[in-house]
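>>> Quick one, structure for this:
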Amino acid sequence: MQAQRLLRSGLATLCRHAITRAPQRAFASRPPFVPPVQQIGGGSSLPRWQGERVMEDDLEEFFEEDDEAAIALEDEEVTRAMEEAADAFAMQEQEEGIEGEVEGSEALEESEEQEEEEDDEDEEFEFEEDPTLTGKQPPTSPNFYSGRAAYYDQLAQIESAVAHTRSALRMLQLLPLPAFARQSLPTRPAIWKTAKEMGDDLGIPMTSGRYRTLTRLLVQMNEYLVIATAAGCDELAERAKHLLNLFESSTKQANLTRGRKKVINVDHLGRSYTFGKRKTSTARVWMVPVATPSEKLDVIDLEMIDSLDEAEALMTSQPERFHQPQLVPQTAILINNIPLGEYFPIPADRERAVRPLKIAGMFSAYNIFSLVRGGGTTGQSGALAHGISKGLLVHNPDLGTVLRRTKLLRRDPRMVERKKTGKAKARKGYTWVKR
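This is a model prediction of the structure:
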């Protein structure tokens, strides 16, 4: 204890001398300094610059003497404090050594007693180790600590499959493909599962970013599948197809056939049935090609007649055998069982209805029967033209280019704008009345 007190006193002395400034303390104990210039009675006879110089020199000498005395005093105190601290350290080490020997012997005896007791317990009881307590089990997935282990594991597997497929195609010199070869490849439409369905399968919330990352890899694998199938790599294509089937939607076939146009066929009588629309009018159109007469009449050869009397007799009895009649096909366009000219009295409506036939050059090639409903004459004639254009395409697919360029196969989307509340019509306002 005495050594500790000496040690504390020595350290305190060192700290006090380190903090306290000896020159300031010595300067405060002395009487105030009076410069020699001020001691001259009745003012100084020296010039101002000489008086200032004398004051500066005296101040420098004073501070130099004061600093030397303070430094000497501080050195003595520091030396004395260091000696006291060294003596205190030596005494403390001696006391700790004696106490440590006693404590060490006691601890050794206690440890020996504990070992003997443990040996006795081991002899009485056999300790069985629990394999679950041997240590922390390693995680089953390298992405265990990511919080989305199932997603990142699946993503890593898909990336690995894409990389292996790419390397296999490159070894077969199928990649990279030139632009013309890529354009000639058949298409394989793919409809993937929705983000919600994929999230349910993986057991995680599937965000839009994760869904885009997955689908981007699947689209790339789908391209490789098309290349492998076209090149005849059946094994590689089968593996890629097996992977893609896991992520394709179960309603793929229904979705693909939903937007596909219905194929219009010609029945056993040669009729085609089409449907046309314009504004609020609809037209159901049946078209039948005109049957050209194929029978040949028995025409009399004039060279076989010997006399004029015989010729006159034949002309009187069988006049139709002397000339070949011109076979003109008979066509008809009936609208609700009414001829075209009677149903559409306005020439513009008639021209609009038969415009597809004139453009295709088949004005007299078909018999047309139509049932129109709704709207007025303008809408009905437009709907009839739309249906006739579709029928011409069914009978003669080569006319598709001409009909598309003239926009006859496209339904006219223009409709009458609906009436608005507070308006007389769609945009017309009521007449303003002042009173």
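
>>> CA only for contacts and neighbour counts going forward, please
Fine.

>>> what's the strand or helix carrying Lys358 in contact with?
Here Lys358 sits within helix 347-360, counting by DSSP states H and E. With contact meaning Cα atoms under 8 Å, 6 or more residues apart in numbering, helix 347-360 is reached by 340-341, 344, 363, 377-378, 381-382, 384-385, 388-389, 399, 402-403, 408.

>>> Please identify the buried residues of that helix?
349-350, 352-357 (16 or more other Cα atoms under 10 Å).

>>> Would you check which pair of those lies furthest apart?
Using Cα to Cα, the two most remote members of the buried residues of helix 347-360 are Asp349 and Leu357, lying 14.2 Å apart.

>>> So what's the gap between stretch 117-133 and the chain middle?
Relative to its parent chain, stretch 117-133 has a centroid offset of 60 Å by Cα atoms, centre = their mean, to the nearest Å.

>>> again but with stretch 372-381, I slipped
On Cα atoms, centre = their mean, the centre of stretch 372-381 falls 47 Å from the chain's centre.

>>> measure that stretch end to end?
Using Cα to Cα, to the nearest Å, one end of stretch 372-381 lies 9 Å from the other.

>>> Next, the buried residues of that stretch.
Across stretch 372-381, burial judged by 16+ other Cα under 10 Å covers 372-373, 377-381.

>>> Check stretch 104-115 too.
Buried residues in stretch 104-115 (16+ other Cα under 10 Å): none.

>>> Now the second one, please; I'll put the structures next to each other:
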Amino acid sequence: MLNAFRQPVRVALKRQYATASTPFVPPRSLQHVDRTPRRPEKVKPESPTFYTGRSDYYDQVNELETAVTHSRRALRTLELLPLPKHARDSLPPAQPAWRSRDDMSSLFARRLTTSRYRRLTELLSELESHQRIASTAGHPGLAGGISGVMRIFERADKDAFLGRGKAKPVKFDRFGRSYTVGRRKESTAQVWMIPVQAPAEKADVQESLPDYSLEPRVQDAFEHTQATRVPVNVTTTSILVNNIPLNEYFPSPADCERIIRPLKLAGVVGAYNVFAIVRGGGTTGQSGAVAHGVAKGVVAHVPEVEQILRKAKIFKRDPRMVERKKTGLAKARKRYAWVKR
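I've put the predicted structure just below:
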């Protein structure tokens, strides 16, 4: 009971001693005392997005927005914006090759969400459109500056990425012959197209060819084969499929018409000799494969007709294949009859 009354007195004495223990220091004695504060002053962050937790991402977004604003202002100063619809349609097509979301995340040291990645690609796409306008209008300085900004966010394998799906250029030999491969479903056709030459030009070509001398036995066998061979009437503008004339290999007029159609659309009927080797599939698939190869060869010889053949849907391959049979089914999709008992 007595201790309960003494406790407040001890607390009061402790407080009194604590305040009285602080010595009095005269002002003149404070001249040699270090008055620097114990806590250092806060340094202002370099970026206004320092406290967001994603300062790297928002800094890049701000820089891209600034680049878009400056490029838009420069194009408006040059009176290149806004563009009318017909002028915008005449621009070269866009070829975006931005980094993937995982690759882009490595730039910011954290994984990007889909919405943030989409925001970056939208700004980059707008910059890319400004770059196309500047390069088409003949302002390489402005276009080069915009390209320097976009190069940071482009893929390392940009050329290979943009080259996917593009057909390789058709090569010609020294006689002007083209070699293409056509496909349809499961059929594949190797097609050679040779321009028809005048008799004088043919004679010159024959004279320029080297003389390949054969051994006596090989020469006799070759002459015997030529003598016993059934003669085939081959005109200067013929189409041979597996060394057989077109109308004999494809009895159906629809198949023959399918092969001749690319030549008709391009207006070069009778201008080329066509030789094809086709394998796999049926007659319809083989005729489509030969037509595909002929279309590619025509475009190689006459590039101006490419858009005509593309609109006619001849230049594109038909990728359909036979669907495989499934376990438990009669065929690919057919089911067995179910009888209720």
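
>>> Mind checking the TM-score on these two?
Remark: TM-score between the superposed chains equals 0.70 [TM-score structural alignment, normalised by the length of the second structure]; 293 aligned residues with a Cα RMSD of 3.8 Å.

>>> nearest to Gly276 of the first structure, of the buried residues of helix 347-360 of the first structure?
Ala353 (11.3 Å).

>>> quick one: the closest one and Arg53 of the first structure, what's the gap?
Ala353 of the first structure sits 124 Å away from Arg53 of the first structure, going by Cα to Cα.

>>> what does Ala228 of the first structure give?
Separation of Ala228 of the first structure from Arg53 of the first structure (Cα to Cα): 103 Å.

>>> Which one's more surrounded, these two?
The neighbour count for Ala228 of the first structure versus Arg53, taken as other Cα atoms under 10 Å, is higher for Ala228 (22 against 11).

>>> show me what contacts that one?
Listed by Cα under 8 Å, 6+ apart, the contact partners of Ala228 of the first structure are 169, 234, 236-237.

>>> that's a helix at it, yeah?
Yes: counting by DSSP: H, G, I helix; E, B strand; the rest coil, Ala228 of the first structure is found in a helix.

>>> What's it aligned with over in the second structure?
Alignment note (TM-score structural alignment): Ala228 of the first structure maps to Ala134 of the second structure.

>>> follow-up on the earlier one: between which two of the contacts of Ala228 of the first structure is the distance greatest?
Greatest spatial distance among these (Cα to Cα): Leu169 and Asp234, at 12.4 Å.

>>> Please report how far the spatially most central residue of the first structure lies from Tyr151 of the first structure.
For the first structure, the residue nearest the mean C-alpha position is Arg212 (4.1 Å; Cα atoms, centre = their mean). Noted for Arg212 of the first structure: a distance of 13 Å to Tyr151 of the first structure, by Cα to Cα.

>>> so after the longest helix seen in the first structure, what's the next helix or strand?
Scanning the first structure for the longest helix, with DSSP state H as the assignment, gives helix 48-124. Once the chain leaves helix 48-124 of the first structure, the next helix or strand it forms, by DSSP H and E, is helix 149-171.

>>> That following helix aligns to what range in the second structure?
The aligned range for helix 149-171 of the first structure in the second structure is 55-77, by TM-score structural alignment.

>>> what's the average distance of the matching stretch to the first structure?
Superposing on the first structure places stretch 55-77 of the second structure at an average distance of 2.2 Å from its equivalents, by mean Cα distance after the TM-score superposition for the first structure.

>>> Can you report how many residues lie near the spatially closest residue to Tyr249 of the second structure that is not a sequence neighbour?
Closest residue to Tyr249 of the second structure in three dimensions, ignoring its sequence neighbours and counting by Cα to Cα, 6 or more residues apart in numbering: Val241, at 6.7 Å. Residues contacting Val241 of the second structure under the criterion other Cα under 10 Å number 23.

>>> which SS class is the equivalent of Met193 of the second structure over in the first structure?
Under the alignment (TM-score structural alignment), Met193 of the second structure maps onto Met287 of the first structure. Under three-state DSSP, the three-state class of Met287 of the first structure is strand.

>>> Okay, and the closest residue to Met287 of the first structure other than its chain neighbours sits in which element?
Leaving aside its chain neighbours, Met287 of the first structure sits nearest to Ile368 (4.7 Å; criterion: Cα to Cα, 6+ apart). Using DSSP H and E, Ile368 of the first structure maps to strand 366-373.

>>> for the stretch 301-435 of the first structure, what spans make up the strands?
Secondary structure of the stretch 301-435 of the first structure, counting by DSSP state E, counting those that start in this stretch: strands at 333-335, 338-339, 366-373.

>>> Show me the contact partners of the shortest one.
Taking contacts as Cα under 8 Å, 6+ apart, the residues outside strand 338-339 of the first structure that touch it are 332-333.

>>> how much does that strand stray from the second structure?
Looks like 3.7 Å for strand 338-339 of the first structure (mean Cα distance after the TM-score superposition for the first structure).

>>> and what of the last one?
Superposing on the second structure and averaging over aligned pairs (mean Cα distance after the TM-score superposition for the first structure), strand 366-373 of the first structure comes out at 1.8 Å.

>>> matching residues in the second structure for that strand?
Residues 272-279 of the second structure are where strand 366-373 of the first structure lands when matched by TM-score structural alignment.

>>> Name the residues of that stretch that come out as buried.
Buried residues in stretch 272-279 of the second structure, counted by 16+ other Cα under 10 Å: 272-279.

>>> Just the residues contacting it, thanks.
The contact list for stretch 272-279 of the second structure (Cα under 8 Å, 6+ apart) reads 187-196, 236-243, 286, 289-290, 294.

>>> Which members of the buried residues of stretch 372-381 of the first structure occur in helices, if any?
Per DSSP H, those map to helices at 377-381.

>>> Tell me the one of those nearest Thr316 of the first structure?
In terms of Cα to Cα, no member of those lies closer to Thr316 of the first structure than Ser381, at 50.2 Å.

>>> which one is that closest one nearest to, not counting chain neighbours?
With sequence-adjacent residues excluded and distances taken as Cα to Cα, 6+ apart, Ser381 of the first structure is closest to Ala353, at 5.0 Å.
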